[in-house]
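Peer 1: With the input below, show me the fold.
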Amino acid sequence: MVNQEDPRVKRTRQLIRNSFRDLLQKKGFDAMTIKDIAQKATINRATFYAHYEDKYALLEEITEHFFLGMIPEEVINADEFTDEICEQLILLTHQYILDFYRNCRMDSKSIASLVDEKIKRMLQQIIEDIFSKGEKHLLPDAQHTKIISAITGSAIYGAAHSWLNVGGNNQTGGLTDLVLPFVMNGLKGYRNYGDA
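Peer 2: Presented below is the predicted three-dimensional model:
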């Protein structure tokens, strides 16, 4: 096991990530091999495997690192799911999807579905964390919190994804106008239903 805090380990991991991103644009995910990544990073395959199980683990780490890096502290530290927090999540999810499709060769449906699932899970977790901090009195238990977080995250991700892929629209002007009331009214409706 490598020491993640060792500066040499950090440099090697950065070389691997940079090589992966470059090869992703040039070759695509399916055609890229561990040998390609190692050669481009000027390391041997054993060194690659000391850091990552395979290229899927590397993809997952890069996706997580990039997406979480986009999340502002205001959202991470939020203790209430407000219109402003929801709007930020809609916009940054759309921006992430736009950047991903713009910067990666999308000749592989497998990479798209892997990244889509990873982003949906992370978005759901961010929303669940917010609900868990401030909405305990509104959501009866952890199971309800998980389910409502999944619904909310799926609505945001699905809308942002469709806005770009179905509508071919990389402008966000009407996206928040469409999605924000849907999500927030849905949450309000759930709360009112729970009070009945």
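Peer 1: hey, let's count contacts and neighbours off CA atoms from now on
Peer 2: Will do.
Peer 1: For this protein, just list every one of the helices.
Peer 2: 7-26, 34-41, 45-51, 55-70, 73-76, 83-103, 109-134, 142-165, 173-195 (DSSP state H).
Peer 1: So which elements touch the shortest one?
Peer 2: To tie it back to what came earlier, the one meant is helix 73-76. helix 83-103 (3 or more CA pairs under 8 Å, 6 or more residues apart in numbering; DSSP states H and E).
Peer 1: Kindly recompute the last result at 7 Å.
Peer 2: Helices and strands touching helix 73-76, by 3 or more CA pairs under 7 Å, 6 or more residues apart in numbering; DSSP states H and E: there are none.
Peer 1: And the last one, by the same measure?
Peer 2: Counting by 3+ CA pairs under 7 Å, 6+ apart, the packing neighbours recorded for helix 173-195 are helix 83-103.
Peer 1: just to revisit the earlier point, of all the helices of the chain, which one is nearest Met1?
Peer 2: Closest approach to Met1 among those (CA to CA): helix 45-51, 7.1 Å.
Peer 1: Please identify the buried residues of that closest one?
Peer 2: Neighbour counts over helix 45-51 (16 or more other CA atoms under 10 Å) mark Phe48, His51 as buried.
Peer 1: Equivalent analysis for stretch 32-44, please.
Peer 2: Those would be Ile34, Asp36, Ile37, Ala38, Lys40, Ala41, for stretch 32-44 by 16+ other CA under 10 Å.
Peer 1: who touches it?
Peer 2: Leu15, Ile16, Ser19, Phe20, Leu23, Arg45, Phe48, Lys55 (CA atoms under 7 Å, 6 or more residues apart in numbering).
Peer 1: From the residues you listed, list the buried ones, please.
Peer 2: Leu15, Ile16, Ser19, Phe20, Leu23, Phe48, Lys55.
Peer 1: Find the centremost residue of the protein, please.
Peer 2: Ile119 (2.8 Å; CA atoms, centre = their mean).
Peer 1: run this one through as well so I can compare:
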Amino acid sequence: MSNVFQPNPNHPSVILTRQNILNAFSLQLHKMDFNSITVLDITRVANINRSTFYAHFQDKIAVLEAFLANAFLEYVLNRVENEGPLTEETIRQLIFSLCDYHVASNNCIKKYDTLVLNIERDIRLQLEQFISPLLSKSNHQANPKTLETAVKIVSLSIYEITYQWNLEGRLESPAELADRVMPLLMLGIKSL
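Peer 2: Next up, the predicted model:
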């Protein structure tokens, strides 16, 4: 058992310190490659000591994961209303959001194949958590297990389609990608 102090994650000062660390990491990421960034670089920019850093993050990889998860959520919330039902336009905007996210995160993680699996898992989980209430509002009488399966299918489909789009060099615009895949996704959703 570790004797490391674990701050209350909901306390305002903890939230501010964590955001300060993420902001410092972001500034460093714009100046240098991820491999070149050290915890000391981050703590100097954040104006905190190393023990404060380690009270919030295990290492710089954990900071990268949190940074990308926050970026993903920001991209989604900038385009998609999270209170309404899951509609064709919502899916279109989710596709655009993920395209934006992949383009922006490409420089951060392209050299870090070992990190990609963890980051992808976290992003897919966030996408599921975002889509689940939207799909539930649209299909409130559907069987819960069927809804759960549909959420996974839609989430994984959107993520994988946009991920492949990015890997293959973004040969079509996000709008063209959305136009191509929307009929297939909507066909499955409408069958609920």
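Peer 1: picking that back up, what lines up against the residue nearest to the centre of structure 1 once you look at structure 2?
Peer 2: Counting by TM-score structural alignment, Ile119 of structure 1 corresponds to Ile123 in structure 2.
Peer 1: Would you mind measuring from its match to Phe130 of structure 2?
Peer 2: 10 Å (CA to CA, to the nearest Å).
Peer 1: Provide a list of residues in contact with the aligned partner of Gln141 of structure 2 in structure 1.
Peer 2: In structure 1, the residue equivalent to Gln141 of structure 2 is His137, according to TM-score structural alignment. Residues near His137 of structure 1 by CA under 7 Å, 6+ apart: none.
Peer 1: same thing but 10 Å
Peer 2: Phe131, Arg191 (CA atoms under 10 Å, 6 or more residues apart in numbering).
Peer 1: on that earlier part again, pick out the most distant pair among the contacts of stretch 32-44 of structure 1.
Peer 2: Greatest spatial distance in the contacts of stretch 32-44 of structure 1: Leu23 and Arg45, 15.8 Å, computed using CA to CA.
Peer 1: what's the nearest residue to Ser105 of structure 2 if we skip its chain neighbours?
Peer 2: Counting by CA to CA, 6 or more residues apart in numbering, Ser105 of structure 2 lies nearest to Leu68, which is 7.1 Å off, once chain neighbours are set aside.
Peer 1: counterpart of the one you found in structure 1?
Peer 2: That one, Leu68 of structure 2, aligns with Thr63 by TM-score structural alignment.
Peer 1: how close does its match get to Ile90 of structure 1?
Peer 2: Thr63 of structure 1 sits 17 Å away from Ile90 of structure 1, taking CA to CA as the criterion.
Peer 1: out of those two, which sits in the more crowded spot?
Peer 2: Using other CA atoms under 10 Å as the criterion, Thr63 of structure 1 and Ile90 rank with Ile90 on top: 23 against 20.
Peer 1: Spit out the contact partners of the aligned partner of Asp99 of structure 1 in structure 2.
Peer 2: Under the alignment (TM-score structural alignment), Asp99 of structure 1 pairs with Ala104 in structure 2. By CA under 10 Å, 6+ apart, Ala104 of structure 2 lies in contact with Leu68, Ala71, Phe72, Tyr75, Leu98.
Peer 1: Quick check: the gap between the nearest residue to the third one once chain neighbours are set aside and Asn139 of structure 2.
Peer 2: Leaving aside its chain neighbours, Phe72 of structure 2 sits nearest to Tyr101 (5.9 Å; criterion: CA to CA, 6+ apart). As judged by CA to CA, Tyr101 of structure 2 and Asn139 of structure 2 stand 28 Å apart.
Peer 1: Compare those two and say which one has the larger neighbour count.
Peer 2: Remark: of Tyr101 of structure 2 and Asn139, Tyr101 carries more neighbours, 22 against 17, as counted by other CA under 10 Å.
Peer 1: what's the burial count for the residue nearest to Glu128 of structure 2 when sequence neighbours are not counted?
Peer 2: In space, and not counting its chain neighbours, Glu128 of structure 2 is closest to Ser155: 5.5 Å by CA to CA, 6+ apart. By the measure other CA under 10 Å, the count of residues near Ser155 of structure 2 is 23.
Peer 1: what do you get for Val151 of structure 2?
Peer 2: Val151 of structure 2: 23 neighbours (other CA under 10 Å).
Peer 1: Alignment lookup: it to structure 1.
Peer 2: Matched by TM-score structural alignment, Val151 of structure 2 corresponds to Ser149 in structure 1.
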